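Q: Mind looking at a prediction? Sequence and model below.
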Amino acid sequence: MLRAFSLQSLFMGLLIAFVGFASSFAVVLHGLIGVGASEAQAASGLMALSISMGLCAIVISAVTRLPVSIAWSTPGAALLASAGIVEGGFNAAVGAFLVCGLLVVVAGLWKPLGRLVSSIPAPLANAMLAGVLLSLCFAPVKAIAFNPLFGLPILIAWALVGSINKLYAVPAALIAFMLVITFGVEIPAGAFSALSSALVPTVEFVMPQFNVAAMISIALPLFIVTMASQNIPGIAVLKVNDYHPEPGPLFATTGVFSMLSAPFGGHAVNLAAITAAMCAGGDSHPDRNRRYWSAINAGAFYILFGLLAGVVTTFVSLAPSILIEAVAGLALVGAFAGSAMAAFTDPKTREAAAITFLVTASGVSFGGVSGAFWGLIAGGAMLALARFTGKKS
């Protein structure tokens, strides 16, 4: 293994970890706080996820000798932001995180469940995801309305850099956000001492609670989004680059690491898609048999970034929350566009997908259960009715 190590893979690993962390940590923080986490619990969750996905990437890539990139579930975090606080608060959400991880393990080891997830119509899954992402994608516009001097630099940095290289668009928006905080926001007294104390990693253990509302509102939709939007595309990216692992064990391993991070506030880790392409592509290393070191190095840097999660969270808290929501929204624009296009491409399922999208995007809960679940149910019922009556949607 050591002979396969290269400086190129070390640099690529650092780039992968930076892009993976910087482009979506804002979404994770917003999602965890959205289901009731305190600032300390959100920082603990961010740290747990970073360390968990770093260790998972190292273990899987070292064992399989394949460039398997691991990430947290960014669409899952966006789902949390739209789900809201359920009965039992963050403790119940953590219980749902555990159940979601268990479902991923079962899906990996028990093929019928994996096939059942795969059988969910892709237009409905994409419509649900688009509905979940919609409200967060409004945040950049709301940030500009809140204060143009704060919101516009973030949007402009994202647009300008994205027009040159989309990979660096969100990191550029994050840098603009940091500059806005440093030079535009009045820093309260004691902020620097708080940042100094945050250098020491703090773990917050959250005792999980289990109730039906949290299982239906969080666990089930989080499982579906993680599998359909992350794990399955992650396998597809590996296959495109001529790597053909057995999917089940990979899914099960990510589920185990998700369960390990859940009691400390982490929602889910999974196979990556975007950074998987960076790991498995030619830029990782000319020799395809040595590219797995990029994933291992990325895992090590994820662990390092995770240990700094307290500093990140404390720094972010210095600014109005709408600004970090704006960065999160910009990070999800591409995912929203892709999921919306996939949802409405097929005329036969377009109407059912529209119902799924609208119910989910409404954000309305029924019986304490979030709109994401009801959107999937409503779209599925519409699709079933159309097929039963022979109507062509």
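A: Ah, there it is. These numbers were taken from a predicted model, which means no experiment stands behind them. Numbering: from 1, shown residues only.
Q: Every contact and neighbour count from this point should use C-alpha atoms.
A: Noted.
Q: residue closest to the middle of the chain?
A: With distances taken as Cα atoms, centre = their mean, the residue of the chain nearest its centroid is residue 74 (1.0 Å).
Q: Just to check, that residue is in contact with residue 27?
A: Yes: the criterion here is Cα atoms under 8 Å, and residue 74 meets it with residue 27 at 6.7 Å.
Q: second one coming, line it up with the first:
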Amino acid sequence: MPLRSIFAGLLAAAQVPEPLPPASGAAIEWRSPASCPDRSALLRGIETRLGRSLRPGELAVDGVVTVHATPPLYRLALRLRVGGPEERRTLAAATCAALTDATAVLVASAVARAPGDPLVGQANVPAPPVRAPAGARPRARPPGATPAGGEPAGAGEPAGAGEPAGAGEPAGASTSPGEAAQEATPPGAPAPDDPPPADREPALANAPVPGPETVEERALEPLQPATPRAEPARRPALGGFVRVQGGPEYGALPGMTGAVGLAAGLLWRRARLEVQGVWLAPRTAVRAEGELRASLAAAAVQGCARPGRGRVEVPLCGGLELGGMRGDARGVPDARTTTGLWLAVVAGAGVAVRLGARWSLTGALQLAGAIVGPDFQVRDPGPAVRLFAPAPVTGRLLVGVEVRLGDPR
């Protein structure tokens, strides 16, 4: 038993690793806000996870931590070189401490993987003892087997020596399976109770010791570049439209009449230019001297502003209208048909409600002030008698449907 204790003590002393040299001059550049862990904290984290001190020239680290207004608040631009090409990483985290811990893990892993590390392949962590399965008994020595001391089995032993090992030992004493195998095996021979080499737990060679995982480390993720926003489709600078309209009209012809028209033009973002044609249905003026049936066909050129937002637009237009008014006299001597010149200033205000991408419902009130208008008269021997003349100012209420082609709004 004394020899066994001395041997176990020497074996335990042989497994204690030699002390590693202290850290010196690691090339670590670490720039971070004042509230973050500093360079010394990062160095301690690397050496703790690596299990040893860093050597001069073993690595080069350059890290810059910045604070942002939107989550993740802390972002790191890291440059790392360990005996090879430089690596670049970008990390983000909710706290600066988690970002520092993540950097320590990355650096320690890179150093442990470096092929030029002289400690790679040397076990710096003691291998755990091999334990026998639960409930297993040590294998009994076969009859005639000679122990290490050279005395045959059973010699000098009391009755009951064939009992399992430890039966004759005092209470509290125990023999591990490894010790039993050493006692029953000659020097240099493999222990019969030892499992095959494949069943042994492998020794950890220079394995970095990871620190405790935190919530912040689990939440770490590489900072991906922001996805560029899709730009909205550019609208054309110039568009066009066609409009069909109609409604009542009063003043240009005798009594109330109806007007129909067609308009087309160009569209800009805040303005429009349109050409409008209009035809007024014939109406008859009855006088004691005779009758006159009149109609009007004219065309107008107008410029419009386009105030309004969204689906509603309020065009404000103004322009000139030129046309001819046809008069057909009846019931008078020498009756004939004639056409008089029509020239007027046109102004109007309307509304356009968008029903879809191209369709709009429109309404407008137009006023026309006659500059030049016809005067239909009957001339008999004596003074002339007027059968009809248009009013100085006429009004139209037009409702229509408009098709737009490439509206820039």
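A: Arrived safely, thanks for sending. Every value quoted in this text rests on a predicted model; they were computed, and no experiment measured them.
Q: Would you pull the TM-score for this pair?
A: For this chain pair, the superposition-based TM-score is 0.17 by TM-score structural alignment, normalised by the length of the first structure; 120 aligned residues with a Cα RMSD of 7.5 Å.
Q: number of nearby residues for residue 135 of the first structure?
A: Applying other Cα atoms under 10 Å, we find 16 other residues in the vicinity of residue 135 of the first structure.
Q: in the helix ranked longest in the first structure, what's buried?
A: Identified as the longest helix of the first structure according to DSSP state H is helix 39-64. Neighbour counts over helix 39-64 of the first structure (16 or more other Cα atoms under 10 Å) mark 39-62 as buried.
Q: What is that helix packed up against?
A: helix 25-34, strand 70-72, helix 247-261, strand 269-271, helix 292-307, helix 309-316 (3 or more Cα pairs under 8 Å, 6 or more residues apart in numbering; DSSP states H and E).
Q: okay if I get these as CSV plus distance to residue 11 of the first structure?
A: Rendered in CSV, the data for these read as follows (distance: least, Cα to Cα, whole Å):
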stretch, distance to residue 11 of the first structure
helix 25-34, 21
strand 70-72, 17
helix 247-261, 25
strand 269-271, 21
helix 292-307, 8
helix 309-316, 22
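Q: could you dump those to a markdown table with mean neighbour count and distance to residue 145 of the first structure?
A: What follows is these, written out as a markdown table (neighbours: other Cα atoms under 10 Å; distance: least, Cα to Cα, whole Å):
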| stretch | mean neighbour count | distance to residue 145 of the first structure |
| --- | --- | --- |
| helix 25-34 | 25 | 20 |
| strand 70-72 | 31 | 31 |
| helix 247-261 | 23 | 37 |
| strand 269-271 | 31 | 34 |
| helix 292-307 | 27 | 32 |
| helix 309-316 | 22 | 20 |
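Q: out of those, which comes closest to residue 237 of the first structure?
A: Judged by Cα to Cα, the one of these that comes nearest to residue 237 of the first structure is strand 269-271, at 10.0 Å.
Q: got the buried residues for the following helix or strand past that closest one?
A: Moving toward the C-terminus from strand 269-271 of the first structure, the next helix or strand (DSSP states H and E) is helix 274-280. Burial within helix 274-280 of the first structure, assessed by neighbour count using 16+ other Cα under 10 Å, is assigned to 274-280.
Q: ok, residue 362 of the first structure - how many residues close by?
A: A count of nearby residues for residue 362 of the first structure, using other Cα under 10 Å, gives 17.
Q: What of residue 322 of the second structure?
A: Residue crowding around residue 322 of the second structure was assessed by other Cα under 10 Å; the count is 18.
Q: Likewise for residue 100 of the second structure?
A: Residue 100 of the second structure sits with 26 neighbouring residues when counted by other Cα under 10 Å.
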